[in-house]
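[1] fold the following, please.
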Amino acid sequence: MTTRILFVCLGNICRSPTAEGVFRTLAPDTETDSCGTSDWHVGEPPYAEMQRAALARGYDLSDLRARQFTPHDFTRFDLIVAMDASNLDAIEARRPTGNATPVRLFTDYAPEAGMDHVPDPYYTRDFDGTLDLIEKAARGLKSSL
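    Now for the predicted structure:
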């Protein structure tokens, strides 16, 4: 049975599509998707600078398009992974009554990084630093499956 994992950030143009792109490269037999808790960028591709940084490491994000998280995602996925506590709270606020799909912080899979969230490079401009952390967390997540 294929594991289905959803990566979630705020706008779905930097962190979550990058996490999806990295993870689908590491674990191609896993079904992945990404989305945002906001609807600000629905239908848009990942942020150009994030795409460039990812492509420089061999991750092609060009086929991804932003979408908004919905309560239906709780039934479509086996695991929902949030990029920060604010995203996690927004996801939990949409949880259907009785649903038990696990929701975890992505950084839980990279405790050695000493971070409690994946910083948003849209604001920090540190695309490579974000990629470093996403790669660590993706390797940790893969080893946990």
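
[2] from here on, contacts and neighbour counts on C-alpha atoms
    Will do.

[3] hmm, who's touching stretch 82-96?
    7-10, 15-16, 37, 69-71, 74, 103-107, 116-118 (Cα atoms under 8 Å, 6 or more residues apart in numbering).

[4] which of those residues fall in helices?
    15-16, 74 (DSSP state H).

[5] show me which of the residues you listed are buried.
    Buried members of the ones in helices among the contacts of stretch 82-96, counted by 16 or more other Cα atoms under 10 Å: 15-16, 74.

[6] looking at the residues you listed, which one is closest to Leu55?
    Among those, Arg15 lies closest to Leu55 (Cα to Cα), at 14.2 Å.

[7] rewinding a little: now the buried ones among the ones in helices among the contacts of stretch 82-96 as TSV including distance to Thr2?
    As requested, those are exported to TSV (distance: Cα to Cα, whole Å):
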residue	distance to Thr2
Arg15	23
Ser16	20
Phe74	16
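
[8] quick check: Tyr47 vs Ser16, distance?
    11 Å (Cα to Cα, to the nearest Å).

[9] got a list of what Leu133 touches?
    The contact partners of Leu133, by Cα under 8 Å, 6+ apart, come to 107, 110, 113, 118.

[10] could you export those residues as a markdown table, including distance to Leu131?
    A markdown table is the format used below for those (distance: Cα to Cα, whole Å):
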| residue | distance to Leu131 |
| --- | --- |
| Thr107 | 12 |
| Ala110 | 13 |
| Ala113 | 12 |
| Val118 | 9 |
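
[11] could you also give me the structure for this second sequence? I'd like to compare it with the first:
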Amino acid sequence: MTYRVCFVCSGNICRSPMAEAVFRARVADAGLDGLVEADSAGTGGWHEGEGADPRAVSVLTAHGYAVDHTARQFHASWFSRLDLVVALDSGHLRELHRLAPTERDAAKVRLLRSYDPAGHDGGLDVPDPYYGGRDGFEECLEMVEAASDGLLAAVREQVEGRAA
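    Below is the predicted model of the structure:
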């Protein structure tokens, strides 16, 4: 049975596509292809059908990540097919909890940086880089990468628990 993860930010063109690309790479490196699927969406539909922000694509590509992305909006009906919904900031977390049809669905929502074992001196939010320059996208990628190993470990534990 496939374990499904969806990363969620505001418009699904910056943070969540970056998290999706990094996590997919981690999943592939761990040999979990076919067992774990990752995708992403936004809380709003402003950019539906668009590709990822060119600055996000540039930063991801420069760091060796593959990007093939089309923005879409998250829908409450998706909770039934997802195992984990990963919010990029506390605003997304609140919105996803509001959208969750049941308490069980709400329990599937976590903040990405809660998986970062190094701590959170600046809080658990991944700041939105959209209104800034390339440095903000580099910082976003660093935060996503720092949390992705912990996220992968948690997902691997769930996948192995299902197989047992």
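
[12] hang on, the earlier thing: for the contacts of Leu133 of structure 1, please prepare TSV with the additional fields distance to Ala27 of structure 1 and neighbour count.
    What follows is the contacts of Leu133 of structure 1, written out as TSV (distance: Cα to Cα, whole Å; neighbours: other Cα atoms under 10 Å):
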residue	distance to Ala27 of structure 1	neighbour count
Thr107	18	25
Ala110	17	20
Ala113	21	13
Val118	20	22
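
[13] tell me, the lengthiest helix in structure 1 lands on which residues of structure 2?
    In structure 1, ranked by residue count with DSSP H as the criterion, the top helix is helix 127-144. Counting by TM-score structural alignment, helix 127-144 of structure 1 lines up with residues 137-154 of structure 2.

[14] now that stretch: buried residues?
    Those buried within stretch 137-154 of structure 2 under the rule 16+ other Cα under 10 Å are 137-138, 140-141, 143-152.

[15] try stretch 49-64 of structure 1
    Buried, per 16+ other Cα under 10 Å, within stretch 49-64 of structure 1: 50-54, 59-61, 64.

[16] quick one: the strands in structure 1?
    Ranges of strands within structure 1 are 4-9, 31-36, 79-82, 103-105, based on DSSP state E.

[17] before we move on, back to that, Thr102 of structure 2: which of the buried residues of stretch 137-154 of structure 2 is nearest?
    Using Cα to Cα, the buried residues of stretch 137-154 of structure 2 come closest to Thr102 of structure 2 at Leu151, 23.4 Å.

[18] OK, contacts around that closest one?
    Each residue near Leu151 of structure 2 by Cα under 8 Å, 6+ apart is listed here: 112, 115-116.

[19] dump those residues to JSON lines, plus distance to His47 of structure 2.
    Shown next, in JSON lines, are these (distance: Cα to Cα, whole Å):
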{"residue": "Leu112", "distance to His47 of structure 2": "22"}
{"residue": "Tyr115", "distance to His47 of structure 2": "28"}
{"residue": "Asp116", "distance to His47 of structure 2": "29"}
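
[20] please work out how many residues are found near the counterpart of His75 of structure 2 in structure 1.
    Residue pairing (TM-score structural alignment): His75 of structure 2 is matched to Thr70 of structure 1. Applying other Cα atoms under 10 Å, we find 13 residues neighbouring Thr70 of structure 1.

[21] do you know how far Thr70 of structure 1 is from Met50 of structure 1?
    From Thr70 of structure 1 over to Met50 of structure 1 (counting by Cα to Cα), the distance is 24 Å.

[22] if I look at the aligned partner of Gly44 of structure 2 in structure 1, how far off is Leu26 of structure 1?
    In structure 1, the residue equivalent to Gly44 of structure 2 is Ser38, according to TM-score structural alignment. Taking Cα to Cα as the measure, Ser38 of structure 1 falls 27 Å from Leu26 of structure 1.

[23] neighbour count: these two, which is higher?
    The neighbour comparison of Ser38 of structure 1 against Leu26 (other Cα under 10 Å) goes to Ser38, with 17 against 14.
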